[in-house]
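>>> Model the structure of this input:
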Amino acid sequence: MTQLESDRTVSDSRNTGAANERQMNLVQAINDALRLEMKRDSRVVVLGEDVGRVGGVFRVTQGLWDEFGDDRVIDTPLSEGGILGTAIGMALYGMVPVPEIQFADFIFPGYDQIVSELAKMRWRSGGEYASKMVVRTPVGGGIRGGLYHSQSPESLFIHVAGLKVVCPSNPYDAKGLLLASIRDPDPVLFFEPKRIYRAARGEVPEGDYTVELGKAKVVREVPASKRDRAVTILAWGAMLYEAIAAADKAHEQGIECEIVDLRTLWPVDIDTIAASVKKTGRVIVVHEAPKTCGFGAELVALVNERCFVHLEAPPVRVTGFDTPFPYTLEMDYLPLAHRILPVIVETSRY
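The predicted structure follows:
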């Protein structure tokens, strides 16, 4: 696992006491964000299957029930439609619910609540009701979860007007983005890449800070002197580390990669993407979801609209396959570094 350089941009002017830092993994950073915001805002409520005494299937909410009790950390029945419908009702009455869906694959029984109610509430009420809430859920493969515990459904929500979609890749961003999401007036889908829940570690401030929604980060930059065969790689979540590993191998062959971590998938930071692609003239998108109609297709369209005259090669997607997520062939399905590297080489030589 390549260690990401931590983002040191603190975007909330109210930040205080953020000087003390400690090593956290993704689980600890998300837990810390929930605890901090529940202390700061008594309207914040966590609900979902096993989020209370057990602390969630991945222990992300561990300790919150002990601290805040049954009224603020609520174990629910196994009913995603019920969880999300209840959370929407809470939001309409002025609370700030943070429902957890145990796996993103289980969100589909509640999809209608998100699409037909949550996403449209501000619009249909003329701005009177905002349905301010964050839906947290782990996504992606890499844990031997098989076809019902490994999917990446981000494009299904990015397509729905009225929603924001976030997917952090490291603990610093996870805490800052979650705090920003809970404070945002719009509903947010907060996708947590479970493959790196405990593998991604980094320094995280113990105090209050946010990472601005809608802002990507260039985590690996190409020097101006080495742009001749350079490639831009767009990635997020667990696949960012695969992109970095592939870029390390490409560097050994004299090929430089500029890597952009999207962080917020929607609204996407097209300005940062376009600036990078105009610099390199080449772009590769990496994501776990199936290729057809995946978010990579939209990113390629946006790059073509903004950067067409700057392109030196056709944009390329390295993705999952158009099949249900496999169990025994999981590592063949995922777009790992060994699948990304040949595409980098080919694109750089175009």
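>>> Going by C-alpha atoms from here, please, whenever you check contacts or count neighbours.
OK.
>>> mind listing what residue 108 touches?
Going by C-alpha atoms under 8 Å, 6 or more residues apart in numbering, residue 108 touches residue 80.
>>> again with the one 5 residues further on
Residues in contact with residue 113, defined by C-alpha under 8 Å, 6+ apart, are 81, 84-85.
>>> chain center to stretch 116-130, what's the gap?
24 Å (C-alpha atoms, centre = their mean, to the nearest Å).
>>> Any idea how far apart the tips of that stretch sit?
With C-alpha to C-alpha, to the nearest Å applied, stretch 116-130 spans 14 Å between its terminal residues.
>>> what's the answer for stretch 305-314, then?
End-to-end distance for stretch 305-314, by C-alpha to C-alpha: 13 Å.
>>> Please provide the structure for the following sequence as well, for comparison with the first:
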Amino acid sequence: MATMNMIQALNSAMSTMMARDPSVVVFGEDVGYFGGVFRATDGLQKKYGAHRCFDTPIAEGGIVGAAIGMGAYGMRPVVEIQFADYIYPAFDQLTSEAARIRYRSAGDFNVPIVVRTPYGGGIFGGQTHSQSPEGLFTHVVGLKVVIPSTPYDAKGLLISSIEDDDPVIFLEPKRLYTGPFDGRHDVAVKPWSVHPASEVPEDYYRVPLGKASIVRPGEDVTILSYGTMVHVALAAAQESGVDAEVIDLRSLIPLDLETIMASVNKTGRCIVVHEATKTSGFGAELAALVQRECFYQLESPVERVTGWDIPYPHAFEWQYFPGPTRVAAAMRQAMEA
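Below is the predicted model of the structure:
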């Protein structure tokens, strides 16, 4: 075991897989010599050579298109899109090619690629470095969508994603890169507090895709979340006094509906928390599934606590994020219904 933050855990995952499997290659903008803008690929080029970890032009469609071709012919590319906000030029490649190639070829081809990208706000990056586009990709049949919330999960989920035979969108919460925070959003002081990094195995291990984690057992209400908002939900549960069960979904597609149903059927109440905007966000899908599968056990309507339905508000970044106060208010509303 070693003490790692999320960046170090992601780096360890890529290094572990590059050592185990010569078909694994890493490429993207500034990922080679420089080691990536967040240093996630630091040292990989020096260790494995420029033919396995290399830089690309600023052309996201070309990066993903090349990865699709390489994956279809037997390689396992891990590509980095520098920010999730820049992934849109590659959207056609992902939705029209990567997601459909297995079906279109009647199983003759598959594309085992991973598209890593930092997502979400919290670093004062403004509108073009802070978006949360996960809902766009969960809508596309054929793509898998994974979002870790801890260094341990980040490494294990990335290894599982690299070994998966289907294309995976791997969204990395930027606010958690250098250490989980306690979820509090007191804008009068520093708006996060960093805990020590987590214990992470240095060797190979997997965290399976499609399996949620119950990070806080409880009896009164179920909170469904992922990424940074898991820590917000935990802080809200602690501060509110409500006995909340907090579930970290970890992967949105495939979704662990069994764990969700078991929890909601037990508590009778459900709150969904995510950073993305509310309208057509993934929380709407979760709410619909819970309402359909747990209808007769529900004691109150499914609540959603999300970002605002506006373009990303740089000047009001910390007000935009769901915080413990908003989540606790939703919990009390659910309990009083």
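>>> Could you quantify their similarity as a TM-score?
TM-score for the superposed chains, counting by TM-score structural alignment, normalised by the length of structure 2: 0.94, backed by 321 aligned residues with a C-alpha RMSD of 0.7 Å.
>>> neighbour-wise, which of the contacts of residue 113 of structure 1 leads?
The residue in those with the most neighbours, by other C-alpha atoms under 10 Å, is residue 84 (29 neighbours).
>>> Assumed that one was part of a helix.
Yes: applying DSSP: H, G, I helix; E, B strand; the rest coil, one finds residue 84 of structure 1 inside a helix.
>>> Quick one: map residue 288 of structure 2 onto structure 1.
Following TM-score structural alignment, the counterpart assigned to residue 288 of structure 2 within structure 1 is residue 301.
>>> Tell me if I'm right that residue 101 of structure 1 and residue 149 touch.
No: taking contacts as C-alpha atoms under 8 Å, residue 101 of structure 1 lies outside contact range of residue 149: 11.7 Å.
>>> These two: which has the busier surroundings?
Neighbour comparison, residue 101 of structure 1 and residue 149: the larger count goes to residue 101, with 24 against 21 (by other C-alpha under 10 Å).
>>> Contacts for stretch 86-99 of structure 1, please.
With C-alpha under 8 Å, 6+ apart as the test, stretch 86-99 of structure 1 has contacts from 43-48, 83-84, 117-118, 129-136, 182.
>>> ah, wrong one, I meant stretch 118-132 of structure 1
For stretch 118-132 of structure 1, contacts defined as C-alpha under 8 Å, 6+ apart pick out 88, 91-92, 96-97, 160-163, 182, 184-187.
>>> Stretch 42-49 of structure 2 too?
11, 15, 18, 31-36, 52-54.
>>> Can you report how many residues neighbour the aligned residue in structure 1 for residue 206 of structure 2?
Applying TM-score structural alignment, one finds that residue 206 of structure 2 aligns to residue 210 in structure 1. For residue 210 of structure 1, the neighbour count with other C-alpha under 10 Å is 24.
>>> Where in structure 2 does stretch 160-171 of structure 1 align, residue-wise?
So stretch 160-171 of structure 1 sits over residues 140-151 in structure 2, by TM-score structural alignment.
>>> Between the two ends of the matching stretch, how far is it?
The stretch stretch 140-151 of structure 2 measures 27 Å between its terminal residues, going by C-alpha to C-alpha.
>>> swap in stretch 124-133 of structure 1?
End-to-end distance for stretch 124-133 of structure 1: 17 Å, by C-alpha to C-alpha.
>>> How far away from the center of its chain is it?
Here the centre of mass of C-alpha atoms in stretch 124-133 of structure 1, compared against the chain's by C-alpha atoms, centre = their mean, lies 24 Å away.
>>> In structure 2, what range does that stretch match?
Using TM-score structural alignment, stretch 124-133 of structure 1 pairs with 104-113 in structure 2.
>>> ok, now stretch 318-327 of structure 1?
Using TM-score structural alignment, stretch 318-327 of structure 1 pairs with 305-314 in structure 2.
>>> Three-state assignment for residue 31 of structure 1, please.
Residue 31 of structure 1 falls in the helix class when you classify it by three-state DSSP.
>>> That one: how many residues sit nearby?
The burial count for residue 31 of structure 1: 20, using other C-alpha under 10 Å.
>>> how about the helices in the stretch 101-250 of structure 2?
Assignment of helices within the stretch 101-250 of structure 2 using DSSP state H, counting those that start in this stretch yields the ranges 101-104, 134-138, 151-163, 228-240.
>>> what's the closest of the ones you listed to residue 305 of structure 2?
Nearest of the helices of the stretch 101-250 of structure 2 to residue 305 of structure 2, taken as C-alpha to C-alpha: helix 228-240 at 10.1 Å.
>>> For that closest one, buried residues please.
For helix 228-240 of structure 2, a neighbour-count test (16 or more other C-alpha atoms under 10 Å) marks 228-237, 240 as buried.
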